[in-house]
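Visitor: pasting the structure only:
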């Protein structure tokens, strides 16, 4: 199992829209993630910053993520959620969106 963590900022004017969408994530989105070995997915919020975490139980993370990204329902979901987000941090590029965090420490 691999752990992945990401961070992104919300567009303040779209915070409520983003939170509303995630209060009722589409079942097809959850199914697509689960089908591609993504488990224990959580998103946390502090002010306008989001922290996402999931565990990956498959053998080829890049291939599974590519399949998730190609899923038509996921594309539609992201069409709703992506405009609510801006990259986190001073050094972020516009295409960074959710920036991956490097694990520094873990207690098993």
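Guide: Great, that's in hand. Predicted model only: the values in this text are computed from it and were never measured.

Visitor: contacts, neighbours, all on C-alpha from now
Guide: Noted.

Visitor: Pull the number of nearby residues for residue 74.
Guide: By other Cα atoms under 10 Å, 19 other residues sit near residue 74.

Visitor: another one to put next to it:
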């Protein structure tokens, strides 16, 4: 079952554009190599100048989990931590059966 992963970020003050660019680059560079990755889009939060939301689409929860663990271990996401003011929040959603 296809899923979406909604990730909410709070960038450091003034770093939202840089964070948005970094996330798009990670998706383009590493996402294209991940089995089951269908794409992602970053959205600016309208009522929060440092808020950013990324919505990624995956073929399945298993494909997403299988891709995220090695990327985390190898440090693909490490530069993101330098641009965020707080831990991100990720929610996996899908159509019910």
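Guide: Received, thanks. All values derive from a computational prediction rather than experimental measurement.

Visitor: Helices along structure 2, start to end?
Guide: 16-29, 61-73, 78-81 (DSSP state H).

Visitor: Please list the outside residues in contact with stretch 5-23 of structure 2.
Guide: Residues external to stretch 5-23 of structure 2 that are found in contact with it (Cα atoms under 8 Å, 6 or more residues apart in numbering): 42, 49-58, 80, 83-93.

Visitor: Kindly supply the PyMOL command isolating those of the residues you listed that are buried.
Guide: Buried members of these, defined by 16 or more other Cα atoms under 10 Å, are picked up in PyMOL with:
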select buried, resi 42+49+50+51+52+53+54+55+56+57+58+80+83+84
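
Visitor: right, so the helices of structure 2: which one is the most enclosed?
Guide: Highest mean neighbour count of the helices of structure 2: helix 16-29, a mean of 16 (counted as mean count of other Cα atoms under 10 Å).

Visitor: residue closest to the middle of structure 1?
Guide: Nearest to the mean C-alpha position of structure 1, by Cα atoms, centre = their mean, lies residue 52 at 5.6 Å.

Visitor: Which residue in structure 2 aligns with it?
Guide: The equivalent of residue 52 of structure 1 in structure 2 is residue 54 (alignment by TM-score structural alignment).

Visitor: wait, what's in contact with the nearest residue to that match once chain neighbours are set aside?
Guide: Counting by Cα to Cα, 6 or more residues apart in numbering, residue 54 of structure 2 lies nearest to residue 42, which is 4.2 Å off, once chain neighbours are set aside. Contacts for residue 42 of structure 2 (Cα under 8 Å, 6+ apart) come out as 20, 23, 24, 52, 53, 54, 55.

Visitor: same thing with residue 40 of structure 1?
Guide: 53, 54, 55.

Visitor: so how far is residue 99 of structure 1 from the first one?
Guide: Right, the one you point to is residue 53 of structure 1. Using Cα to Cα, to the nearest Å, residue 53 of structure 1 is found at 12 Å from residue 99 of structure 1.
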